[in-house]
Each structure stands twice: as C-alpha cells, then as structure tokens.
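*Asks:* pasting the structure only:
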C-alpha cells in the first residue's frame, strides 16, 4: 500500500515546465491583442472621426469570439492527428493572423482596413481558446489553478510589452511596431509547439487510449449546451452565470475608472488613466499565491473570499468617493480580490466538464461568458451612472459583485466525477514519458 502511494505521488506533481511553455503561448497571443486594442483605434481614427464607429469595429472581436471560440474548441476536441488536437489549428492560424496583423497599418483604404481587422479577429479568435485549453490538457485537475495562474501572469505582462512598444517604437514607425508584435507572437508559438510536441504528451495519449476503449463517437456540439441546461445539478449553469456577472464587474471597473477619476475625483485624463496601474500590479503579485491556496483549500472557497474582498475594496472607494488615495486603495484591494475569482473561474468549468475530451469547447464557453459580461456590465453600470451620479459607481460595483457571490453558492461541486475517473488514464499515460 505504501509503495503504491509512493509510486503514484511523483506522477501527480505539478507540471511546471508544461505550465511555463503554455504560458509562453498565452503571452504570445495576448501581446498581439493588447497592442491591437491600444493602437488599432488610432489607425481607424485616420479614416473616420466617429468614436461610435471606431468602438463598433473594435468590438467586433468580442462578437466574432462568441461564435467562433466554442466552435473551434469543439472542433479541436474532436481532432486526432500526428500533430495532436490543438496544434494543427494553431500552426495554420498563427502565421495567417500575424500576416493580417502586419497589414493593418498598411491598408490603403477604409474598407480594406475594416476587412483586414475582421479577418484578423476571425483568425486570432480561432486559436485563442486552443492555447488556453492546453493549460488544462497538460495538468491534472488538482493542479490547474496553478497552471492557469502562470498563464494569467504571462497575460498580465503583455500590458507592459504593449506599453513599451507604444512608447519607444510607434512614434518612430507604427508599421515596425506591428511587425515586432507579430514576430514575437510567431516566435513564441514556434518555441511552444516545438518544445511541447503535443502528440507525444501524456494528455494526448490518454485521449487516444480512451478513443480505443469508447470509440470516436462523441457528444455533438449543440448537445454540449443541452447537457448543461438539462442537468439536474446546476453547478455548470451557475458557474457560467457567475463568470458573466463577476467578470462583468471587473470589466466595468476597468472601462469606467478613467472617466470616474476625471468626473468624480477631478483628475486630469493622464492622472485618471494611471489609476489602473496599482490594480494591475496587485493582481500580478497575488495571483500565483492565490492559485496555490486554491489548489490546496478549494476553488469555490477562494472564489468566494476573492469576491468578498473585491466588494470590500469597491465599498471603501464608495464611502470615501472624494479621495484619490482611498479610491486607489479600494481599487487595489478589489483587484487583489478579483484574482481569487479570475484564477479559478476557467478551472472550475474545465473540471466540471464531463470529459477531458471536451476541454476545448468548455474553454470556448468560458470565453463567451467572459465576453458577454465584459460587453453588458460596463454599459449597464454606465446607464445607472447616467440615471444617478458618478459618486454611486463604486456602490453599483459592490452590488454587482455580491450578485456574483450569491451565484457561486449554486455551484455545488468542483469536479465532474466522470473526469476524475479519467485521471487514472492520464497517470497511466505518464508512465510512457
């Protein structure tokens, strides 16, 4: 008995090397998206003075992602090839997206520019969930929060990279800045795919072995969603709703904070824009320790604690809503709290998926919930501010976060029993590595 336990434990360790490799892919794609969000609106402004039109075009990536990401996740779940499940789509998508990205500042006319942006969004959205799915593919469920934290930390660093490109390169040559961003993405993905060799990983071999046992016939695309709504255990449904609400609260504070600083605190535009910096730093500092605690003490517990801390931070900012220092402190606390939710939300959906073979489509479902929350919440809270006053923004955020907290209590389990049973196949497959 003891020897069996000793024999099994090394194979259940956190796969740090794989987490770092996949984080490189997350860094690669998010660095391009961040630069796109920062600089493409300026490129659009050379052709139109309509801020509404610019906002609509820039929002197309969210709309496209809602339809493309779950479908591509599902297609990759069903793919078996000598390259693996996710790799074939990434190998095709990355160079095409990079080429389209380089063409953005070179577009000769406004219609051509719109076409390039739409095609870039379509292509980049097609492999975005697959990169993130690799996080779950290559870790046992008990270690996925740590792996996800490494990925989110890498994602956070891309904000700095985008800012540096904007600061040191854009004014000299905006075309060169787009090229550098695209080359970084291609190089990072090349390192990831060559080093990972997905088809040789334990995760891929376990899936192939399961195919031999159960056959390739799997759950249909629409059946995945039917299963979520029809299941008597509403854990997955409540988790998706919690993502929409809580991620929406975070998106709202990021979208409206600069305006809040100008309108409520009387800051200049530049000073107000700096309010998000301490929050970003706090998020990066605490996210990995929070992930370690989550894997040890439970994800639902850490999510709930995180949302409570978020609400406390927003409430502090509301109570002292004329103080810049109090606002900074409140937002910093809120960001630290949100990390408890951010690092676990995707992982909860991965672990609640009925099979390891559906990780891709569940990554896409998370992306849809995130996009819906990020689109609806800022608009809804903005409407409430219009109806009242800027001084109430932080109170509205507190209320919205508490709704998210209540929804987490509908999540009654952290793992799908069927996926836990698949762990043994993963462990057996690791013996071949």
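*Replies:* Here it is on my side, so go on. This is a predicted model, so every value here is computed, not measured. Numbering: from 1, shown residues only.

*Asks:* hey, let's count contacts and neighbours off CA atoms from now on
*Replies:* OK.

*Asks:* Show me what the strand or helix carrying residue 239 packs onto, helices and strands only.
*Replies:* Assessed by DSSP states H and E, residue 239 sits inside helix 235-263. Packing contacts for helix 235-263, counted by 3 or more CA pairs under 8 Å, 6 or more residues apart in numbering; DSSP states H and E, involve helix 221-230, helix 269-273, helix 324-352, helix 359-387, helix 393-408.

*Asks:* and the comparison structure, right after this:
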C-alpha cells in the first residue's frame, strides 16, 4: 500500500540505513525509493481526478451563467465570492478537527473521503440545472419569476453544494501531503502535481471547453464520475503514519467551541510573521483572479470563439506542463520565496502592459498566454511554500488561516470587480490593471517576509516561530 511505513521505529532509528537502501522519512513513515514512487502514483492519481474537476467546474458554470443571461455581478458573486465565503466558515473548523483527530483511517483521510460523493452529486445537479429550472418554470406558470431566473437559482444551489464538498476536501488535501511526503522531495512532488493538473487543464480546454454549451450534461456527469472514482481510490490506498497524542486540556482550562476558537486565533494570528506570510500567500491568488475570472467574458466581447480560447488555453497549459517538474526541482534547490519574488516582478509588468494594450484578439492572446504561464510559474514554485513556513504539528489550521485571508480578499474583489465592469460598460481590459496593483502590493509583502525569514535561519536553518 502507498504510504504504509516500512518501519514504525522512532525517528533516529528509522533513519538508519537498511542494507544500503536509501530511505525517505516523514514522521513515523519510512519509505524505500520504490515505496515513495508508489505513494506518488496514488497521490498524483487522486490529484488528477481533483484537477480535472477543479479546472473545469468554474469555467463550465461561467459559460452556463452567461448563456442564461447572468450579470457580471452575479457571476462574480457565485464564482468569485461564494467559494471563499464558505471556506471562511468551513476551513478553520475542518482543519482544527483534522489536526486533532485520531482514528483507524488517520487524521486526514476521513475528511477527504466523506465529501467525495457530495461533490459527485452536486456535479450531477449542475448538469441538470437547465432542465430543473425549465421544469419549475412550467409548474409555476404565471407565478414563475422566469425560466432563466429559475435555471440560475438551480445553478446557485448546486454550486453551493459543490463548494461545500470541494472546500472541505481542499482544506485537508495539502495537510495530507504534508503528513505523508518527505520534506526533501516536496518541490519535486508539487512539480509532478502541477504537471498532472496542467494535463487535466489541457484535456478540458483543448477538447471540451468549446463543446460545453452544447453537451454540458454529459461533460458535467463524466467529470463528476471520474473525480469520484479517482479520489476514492487515492483515499483508500494512501496510508497515514502515527501521530503524537492530542495535548490534554489543563485542569480548569476552557473547553468547547469557544476555547478551540481562541486557541486557533492565538496560534495563527498572534504573531506578525504569520500574518505577513498569510498575506503573501493570499494576495497573489487575488492578483491573478481579476483576469482569470473574466477572461471568458473578455474573449466573448472580442468575438473570440470558445473553441479557439480552449485551444490557446491548452497551448498555455502545455508550456506550463513542460516547465512544471524542472520548476519543482528548482524550488527544492532555491527556496520558493526567492522564486516568488522574481515571478511577481515579471507578472506585474505583463499585467500592466495588458491593461493598456489589449484591443484585439492578437493582443488578448499575448497577454492571456503570458499571464497564464507566469501564474503557473508562481503556482508551481510556491506550491510547497506553506509546508516550508508553517509548523508541522498544526499545519492544517495554519493552512486554513492563510485560506481565510485569501477568502476574505476574494469575497471583496469578486463582486466589486463585477459591479465595476457592469458600470463601466464591460471594459474587461481593466481587470489587468487591477491585477497589476495587487501584484505590487504582494511584492512589497513578500520582500518583508523574506527579510524576516532570513532572520529566522533562512533556507538552511529555518525554525518556525512558536
């Protein structure tokens, strides 16, 4: 089984050589090179299933929202703000519970396995939302607010259910990787992780994006079933190690939800260093959001066929795919924070150019490809940044705290940008200028974080603050 320890010895004994074989260790898990390869296969298989769902769902929903005459504000609200709003509520609760859960299946797998069927059911609901809305319109007759309104309402309900399942699992997936993948190969792992994610993006954009409006039912259902099977197989075959017992509450100490909330806030938001780390991780996510969220609408405003957009997207993802594993190796050799600084400088310049010079299909694709590839470089090189900055024993809750900062930012920017575009006559070129401003903010935060990181030991001797 992948992830099953070769031995369960204490750390110093587990690191001892076994007849000259190289061993890889994380916690109580010890792998031979072959065992590590098997672990990677199962984790990457689960990630591919996750990626094909993640890469396709929001784009398909945006296309269907546009087809049924949703406003930019509604699109920004549902796709840009609703997921982070749910994440703010669910993320800390799920991560706190997971860090302290001890069971036969480990502390991560149950929180990944349970939401999987919910995600599959919600994908089916999204597939049939046009039929559901139309049927409700016929039933309500004169009392109906309109067929399109009911279709959009159905999309909103199932999208909310989909977000609930996805966010629950997403809060824990990174923590599982942190628990079972050795630190020495995290960059390579995330490089391979990124490569499979990009393959999923290429498949969807090159062959399926242009067909979504005509065949949305079959595409939603097929992707939902693929995700359900692939993610379940990963959960069943990846085994966690043993964890130290959960610290007992001191006699007379507070217990319950309030005590847990106070502990979470004290641990995660009580030190300026972690606050700066959260902002550095969060701001790029929203800096890349303005252009990414409305690129489909931008393309439509320039009369670009969706099939062309899909194929150019596939080219972009293929370039990122070729770069992904080398970038992962580079992240292991050069700390992700250093690579992040260089990427942000280049991305800021490209987005500034796009904000002024995108006027036709050619300039659109130049900016779209350049920003997309640079966003991929950021995603690959910084994929292991949280694992390298946050304490391992409470990693999930620190990751969810970073998610809260990201989510609050996304909640604010999605609808605000949608309203701005509605009022400005849908000049989507402005989204690149917004991205430039956010990139400058992120660069300033990253520079300060790097200075503090160096003071804490730097890449060679770093110890997270306690």
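*Replies:* Perfect, thanks for sending it. Source: prediction; values computed, not measured.

*Asks:* Put one on top of the other, what's the TM-score?
*Replies:* Taking TM-score structural alignment, normalised by the length of the first structure as the basis, the two superposed chains have a TM-score of 0.76; 402 aligned residues with a CA RMSD of 4.1 Å.

*Asks:* hmm, back to that, output the helices and strands packed on helix 235-263 of the first structure in CSV; the columns should cover distance to residue 18 of the first structure.
*Replies:* Formatted as CSV, these follow (distance: least, CA to CA, whole Å):
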stretch, distance to residue 18 of the first structure
helix 221-230, 28
helix 269-273, 36
helix 324-352, 16
helix 359-387, 17
helix 393-408, 30
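
*Asks:* residue boundaries of the helices in the stretch 51-200 of the second structure?
*Replies:* Remark: helices assigned in the stretch 51-200 of the second structure by DSSP state H, counting those that start in this stretch are 72-75, 82-99, 109-113, 115-127, 129-140, 147-180, 186-203.

*Asks:* For residue 379 of the second structure, find the nearest of those helices.
*Replies:* Nearest to residue 379 of the second structure among these is helix 186-203; the distance by CA to CA comes to 8.0 Å.

*Asks:* between that closest one and helix 361-381, how many degrees?
*Replies:* 150 degrees (axes from the mean of the first three to the mean of the last three CA atoms, to 10 degrees).

*Asks:* Run the chain-centre distance for the following helix or strand past helix 186-203 of the second structure.
*Replies:* Where DSSP H and E defines the elements, the next helix or strand beyond helix 186-203 of the second structure is helix 212-237. With CA atoms, centre = their mean, to the nearest Å as the basis, helix 212-237 of the second structure stands 18 Å off its chain's centre.

*Asks:* What of stretch 3-10 of the first structure?
*Replies:* The chain centroid and the centroid of stretch 3-10 of the first structure are separated by 34 Å under CA atoms, centre = their mean.

*Asks:* still on that earlier bit, and residue 255 of the second structure, which of the helices of the stretch 51-200 of the second structure is closest to it?
*Replies:* That would be helix 82-99 among these, by CA to CA, at 13.7 Å.

*Asks:* what stretch of the first structure does that closest one fall on?
*Replies:* The aligned range for helix 82-99 of the second structure in the first structure is 60-77, by TM-score structural alignment.

*Asks:* Now the matching stretch on the second structure. Mean distance?
*Replies:* For stretch 60-77 of the first structure, the mean deviation from the second structure after alignment is 1.9 Å (mean CA distance after the TM-score superposition for the first structure).

*Asks:* What are the buried residues along that stretch?
*Replies:* Within stretch 60-77 of the first structure, the residues that qualify as buried by neighbour count (16 or more other CA atoms under 10 Å) are 61-77.

*Asks:* contacts for it?
*Replies:* Under the criterion CA atoms under 8 Å, 6 or more residues apart in numbering, residues 85-86, 89, 118, 121-122, 125-130, 221, 357-365, 367-368, 371 lie in contact with stretch 60-77 of the first structure.

*Asks:* change it to 7 Å
*Replies:* 85-86, 121-122, 125-126, 129-130, 221, 357-358, 360-361, 363-365, 368, 371 (CA atoms under 7 Å, 6 or more residues apart in numbering).
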